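Trainee: can't give you the sequence, but here's the structure:
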């Protein structure tokens, strides 16, 4: 699944050691979609290598596109959702559409100096 939004929070990383003695690290981030009714989503990135890989993009204020998996697990008769990102990228900026130059109106025709000098009018207007 994918979602695009602005990073609004970077939470403190959590570290620990697994039952087998291997160290682990996870960090959570919160993004907010840019829709009429914005939604917030908290997701995590697991592993020190991935956290480092995406750290430059996951800065508060940046708009990012996050690819993630959703999973649920049970603990003490309760269920918890896990939203784990596996790819983060900056969205492609669409090139600005080229605005066609507006038609420049033709200037008014120049006044006829000959007619003005003789007092004759070339128009049919009654005033």
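Mentor: Yes, it's here. Only a predicted model underlies this, so the values are computations on that prediction, with no experimental measurement involved.
Trainee: contacts and neighbour counts: CA atoms only from here.
Mentor: OK.
Trainee: ranges for the strands of this protein?
Mentor: Along the chain, the stretches classed as strands by DSSP state E are 2-10, 14-17, 23-32, 40-46, 63-75, 78-89.
Trainee: with distance to residue 115 and mean neighbour count added, can I get the ones you listed in JSON lines?
Mentor: Conversion of the strands of the chain to JSON lines gives the following (distance: least, CA to CA, whole Å; neighbours: other CA atoms under 10 Å):
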{"stretch": "strand 2-10", "distance to residue 115": "69", "mean neighbour count": "17"}
{"stretch": "strand 14-17", "distance to residue 115": "90", "mean neighbour count": "11"}
{"stretch": "strand 23-32", "distance to residue 115": "71", "mean neighbour count": "18"}
{"stretch": "strand 40-46", "distance to residue 115": "75", "mean neighbour count": "18"}
{"stretch": "strand 63-75", "distance to residue 115": "67", "mean neighbour count": "14"}
{"stretch": "strand 78-89", "distance to residue 115": "72", "mean neighbour count": "14"}
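Trainee: for comparison:
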């Protein structure tokens, strides 16, 4: 699911070790803008490589691509929202960084930049989107 909004809060990173391997994850709060009732979502980015490549900071307008998971523990259900891609808004070219899982290792893949279509002079675009 794509969610466009402004990063409102960068929460402290969590880290640990499991089976002799260290891990790190960080939560972010994003708030939708331009709607009558703006919605907010807390999402998680797992892995130092992704945290560094996504370059998320408070106040940035981004589109995050999210994945939703549900876990059950002792009869209670919990949601987990993870981010697998970030598209930075407001740049002349759209930058996308995607990760493809190959075994237990993630490798970044750069998508080709998209160019904006120039608008003809004297023509206004009054579409609401």
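Mentor: Cool, got the structure. Keep in mind that what you see is a predicted model, and the values were worked out from it rather than measured.
Trainee: for residue 113 of structure 1, which of the strands of structure 1 is the nearest?
Mentor: strand 63-75 (63.6 Å; CA to CA).
Trainee: ok so, going back, include distance to residue 114 of structure 1 when you put the strands of structure 1 into a markdown table, please.
Mentor: Below are these laid out as a markdown table (distance: least, CA to CA, whole Å):
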| stretch | distance to residue 114 of structure 1 |
| --- | --- |
| strand 2-10 | 69 |
| strand 14-17 | 90 |
| strand 23-32 | 71 |
| strand 40-46 | 75 |
| strand 63-75 | 67 |
| strand 78-89 | 71 |
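Trainee: nearest to residue 118 of structure 1, out of those?
Mentor: strand 63-75 (71.5 Å).
Trainee: and that closest one, which stretch of structure 2?
Mentor: Strand 63-75 of structure 1 corresponds to residues 61-73 in structure 2, going by TM-score structural alignment.
Trainee: contact partners of that stretch?
Mentor: Applying CA atoms under 8 Å, 6 or more residues apart in numbering, the set of residues contacting stretch 61-73 of structure 2 from outside is 1-7, 43, 77-90.
Trainee: run the chain-centre distance for it.
Mentor: Distance of stretch 61-73 of structure 2 from the chain centroid (CA atoms, centre = their mean, to the nearest Å) equals 9 Å.
Trainee: quick one on the thing from earlier: quick check: which of the strands of structure 1 is nearest to residue 97 of structure 1?
Mentor: Nearest of those (CA to CA): strand 63-75, 21.1 Å.
Trainee: how near is the residue nearest the centre of structure 1 to residue 76 of structure 1?
Mentor: Structure 1 has residue 63 as the residue nearest its centroid, 4.1 Å off, counting by CA atoms, centre = their mean. According to CA to CA, to the nearest Å, residue 63 of structure 1 and residue 76 of structure 1 sit 37 Å apart.
Trainee: how about residue 42 of structure 1?
Mentor: To residue 76 of structure 1, residue 42 of structure 1 is 23 Å away according to CA to CA.
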